[in-house]
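> what's the 3D shape of this:
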Amino acid sequence: MDAKPVTRRKRWAPVRIRPRLRRGGGVQTDKYLYLLLVPGLLYFLVYKYLPMLGLVMSFQDYSPFLGFWESPWVGWKHFQTMFEDPEAIRVILNTLEISFLQILFAFPLPIILAIMINEVRHAVYKRLIQSLVYLPHFLSWVVVVGIFVVFLKSDGIVNHLLAWFGMEPIPFLTRPEWFKPLIVFQVIWKESGWGTIIILAALAGVNPQLYEAAVIDGASRLQQIWHITLPAIRSTIVILLILRLGNVMDTGFEQIFLMLNPFTMDEGNVLDTYVYFKGIQQGDISFATAVGMFKGLVGLILVVIANRLARKFGEGGIY
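From the prediction side, this is the model:
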């Protein structure tokens, strides 16, 4: 008998399963995801973009009885009045001074506080500290100013302590030189903890192997912070600074308005309260609109300049 031929077993290559690409992606396919954008888009449309149509009032002597189309057009009259009015110049300078004091003292503190919280190794203490520093953010400015008034009024706790040490009481709330430091301190106390959230999120993305290598090389904790932590969150800090510069003419209405009194009006009156006094109390709506438009233009210019400088020095910027 003839021997059967030996057959070779075939070697099958492993089958590669390719993921099936979804065709026709877009609004129709992901319609439920796009529906989640609707509330946010409506918010910006109704409260941010549609009110911009009212900027035409800054070029008119607007009258509510005549409306947008019948009110007389006056061109740049209100802007010229704003720059010729000594009170308006003083208000602009007050706004810039308070804003730059907040950038100088209140902006770096959330960064420092986030780094300090990040260095806490005990998880329970870390969460407790985070909760305590977040808490003031949820208090309204009415409550915050009320707390400061109770502590700093003439017969308040602070002046009682000063008298106990044999010192003269200080009228903190009526002295003009105390107004701006109190405003900055209130912002620091209320918002520093909340500002740590973004910084802590950025710190969570730092590669822990960098710290391990630094420890092997003999780096101290301060050296690790300076050479690893700060460079890792530098881009986040730059973006936050650019966004903060966009609000440099916006110091917050509620806080300033609640702290103002006849003794501190010259030092504390800012653009937000100035617009209220001119537009609401005195009824000069067109002039108040021109001041508000000036605020927005200054913020836009500062954002563009800061973004270009950031990109020039190698950072990503915001656009």
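> use CA for all of it now, contacts and neighbours both
Fine.
> quick one: stretch 115-131 to chain centroid distance?
Distance of stretch 115-131 from its chain centroid, counting by CA atoms, centre = their mean, to the nearest Å, is 23 Å.
> could you also give me the structure for this second sequence? I'd like to compare it with the first:
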Amino acid sequence: MRNFSLYLFLAPAVILTIIFKYVPMYGSIIAFKDFSPMKGILGSNWVGFEHFIRFLSSPNFYEIFMNTLKLSFYGLILGFPVPIILALMLNQVRRKSIKKNMQLILYAPNFISVVVITGMLFIFLSPNGAVNSILGFFMNKPISFMTEPEYFMSVYIISGIWQGAGWASIIYIAALANVDPSLHEAATIDGASLLRRIWHIDLPALKPVMAVLFILAAGGIMAIGFEKAYLMQTTMNITASEIIPTYVYKIGLQAGDYAYSTAIGLFNSVINVIMLVIVNVIVKRLNEGEGLY
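Presented below is the predicted three-dimensional model:
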């Protein structure tokens, strides 16, 4: 009862989590049934793992699975260090006015709609766009970035890093704010260079935060959003842009095969949970027993 007020503050988050995260888990039963909207979830017949087998044995399973894994994996590996580097760079800016303006510029892309971002990509990367106008000085033929499959992954990942890196650096900037300035002053007096101070003072302070965020990012490695991939998708680049979320959207909402699409989504979630457990164990061993849980 002494902590009643604290539990009261926590209650809305717990209630929302139960309603929007745990209650919908009941719908996962559809993945094991021949679901019919007329019969409902309980009235539909059980089919076991039929939908999972159907997906794993489908001709395009390997292509869809590998596209999802590549986009997520390379996005994590290439995108994870960028917010850390930005935070370390911003931490070295001493003039508050310049620092605030730089943060505003870096954070702004996060608030641009995915639809607008995709539209900008089609405009700038079109054969007559700004990028091809610059490349025209070095190449005779324009590159169709948005239709050729080999460029889809690069455009997707680079644009994602540009959009989210600044906003993702906020947590690291907050962690660096807790570093005692006297440590840098003492290191400077001892003759330590800027890189030495960053390596021995700033990075150790970021280490716990980096471990937790990396585990969470790796745990959601297959939980890539479908909006951007779907908007960037064309008939020409579909071999590289078709991923599990876009496939689920087409099968579930467009084709109306709810049971099959639920099975695919559940398969995707199981992969995420397995990755979360594995990465957490690895990080705990490398980080002196400190992990997500």
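> and Trp73 of structure 1, how many neighbours does it have?
Neighbour count for Trp73 of structure 1, taken as other CA atoms under 10 Å: 16.
> what does it align to in structure 2?
Alignment note (TM-score structural alignment): Trp73 of structure 1 maps to Trp46 of structure 2.
> kindly report the same for Leu96 of structure 1.
Correspondence of Leu96 of structure 1 to structure 2, assessed by TM-score structural alignment: Leu69.
> tell me who's in contact with the residue nearest to the match of Trp73 of structure 1 when sequence neighbours are not counted.
What sits nearest to Trp46 of structure 2 in space, not counting adjacent residues and going by CA to CA, 6 or more residues apart in numbering, is Lys33, at 4.2 Å. When contacts are counted by CA atoms under 8 Å, 6 or more residues apart in numbering, Lys33 of structure 2 touches 41, 44-48, 259.
> mind doing that once more with 7 Å?
44-48, 259 (CA atoms under 7 Å, 6 or more residues apart in numbering).
> and the buried ones among those, selectable in ChimeraX?
Here is the ChimeraX command that picks out the buried ones among these, judged by 16 or more other CA atoms under 10 Å:
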select :44,46,259
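> so which of the contacts of Lys33 of structure 2 are in strands?
If you go by DSSP state E, those have 44-46 in strands.
> distance to Ala240 of structure 2 for the residues you listed - can I get that in a markdown table?
Shown next, in a markdown table, are these (distance: CA to CA, whole Å):
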| residue | distance to Ala240 of structure 2 |
| --- | --- |
| Ser44 | 36 |
| Asn45 | 36 |
| Trp46 | 35 |
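> which helix or which strand is home to the aligned partner of Leu121 of structure 2 in structure 1?
Here Leu121 of structure 2 is matched to Phe148 in structure 1, going by TM-score structural alignment. Using DSSP states H and E, Phe148 of structure 1 sits within helix 141-152.
> what residues sit buried inside the next helix or strand after that helix?
The helix or strand immediately downstream of helix 141-152 of structure 1 is helix 157-164, counting by DSSP H and E. For helix 157-164 of structure 1, a neighbour-count test (16+ other CA under 10 Å) marks 158-160 as buried.
> redo those as CSV? Include distance to Ala310 of structure 1.
Formatted as CSV, those follow (distance: CA to CA, whole Å):
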residue, distance to Ala310 of structure 1
Val158, 44
Asn159, 46
His160, 49
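> before we move on, back to that, what's the separation between the match of Trp73 of structure 1 and Pro127 of structure 2?
Taking CA to CA, to the nearest Å as the measure, Trp46 of structure 2 falls 52 Å from Pro127 of structure 2.
> gap between the most centrally placed residue in structure 2 and Ile41 of structure 2?
For structure 2, Ile224 is the residue whose C-alpha lies nearest the centre (CA atoms, centre = their mean; 5.9 Å). Distance of Ile224 of structure 2 to Ile41 of structure 2, given as CA to CA: 27 Å.
> again with Gln163 of structure 2
Noted for Gln163 of structure 2: a distance of 40 Å to Ile41 of structure 2, by CA to CA.
> got it, and Asp257 of structure 2?
When Asp257 of structure 2 is compared with Ile41 of structure 2 (using CA to CA), they lie 14 Å apart.
> anything in contact with each of the two?
By CA under 7 Å, 6+ apart, no residue touches both Asp257 of structure 2 and Ile41.
> which residues in the stretch 101-250 of structure 2 form helices?
For the stretch 101-250 of structure 2, helices defined by DSSP state H, counting those that start in this stretch occupy the ranges 114-124, 130-135, 149-176, 181-189, 194-197, 203-219, 226-232, 238-241, 244-249.
> so which of the ones you listed gets nearest Ile29 of structure 2?
helix 244-249 (16.4 Å; CA to CA).
> can you list contacts of that closest one?
For helix 244-249 of structure 2, contacts defined as CA under 7 Å, 6+ apart pick out 64-65, 68, 225-226, 230, 261, 264-265.
> so how far is that helix off the chain centroid?
In terms of CA atoms, centre = their mean, the centre of helix 244-249 of structure 2 is set 16 Å apart from its chain centre.
> can you tell me the closest non-neighbouring residue to Ser169 of structure 2?
Pro83 (4.4 Å).
> any idea how far the one you found is from Pro181 of structure 2?
22 Å.
> rewinding a little: relative to Leu106 of structure 2, which of the helices of the stretch 101-250 of structure 2 is closest?
Nearest to Leu106 of structure 2, of those and by CA to CA, is helix 149-176 at 4.7 Å.
> how about that closest one, aligned to which bit of structure 1?
Going by TM-score structural alignment: helix 149-176 of structure 2 matches residues 176-203.
> give me the mean deviation of the matching stretch from structure 2.
When structure 2 is superposed, stretch 176-203 of structure 1 averages 0.5 Å from its matched positions, counting by mean CA distance after the TM-score superposition for structure 1.
> wait, Ile64 of structure 2 touches Glu242, no?
Yes - counting by CA atoms under 7 Å, Ile64 of structure 2 does reach Glu242; the two are 5.8 Å apart.
> number of nearby residues for Phe179 of structure 1?
Residues within reach of Phe179 of structure 1, counting by other CA under 10 Å, total 21.
> and it, how far from Glu97 of structure 1?
Relative to Glu97 of structure 1, Phe179 of structure 1 is positioned 12 Å away (CA to CA).
> again, but for Ile199 of structure 1
To Glu97 of structure 1, Ile199 of structure 1 is 26 Å away according to CA to CA.
> between those two, point out the one with more neighbours.
Ile199 (22 against 16).
> Val273 of structure 2 is nearest to which of the helices of the stretch 101-250 of structure 2?
helix 203-219 (6.3 Å).
> show me the contact partners of the closest one.
Outside helix 203-219 of structure 2, the residues that touch it by CA under 7 Å, 6+ apart are 172, 175-176, 179, 272-273, 275-276, 279-280, 283, 291-292.
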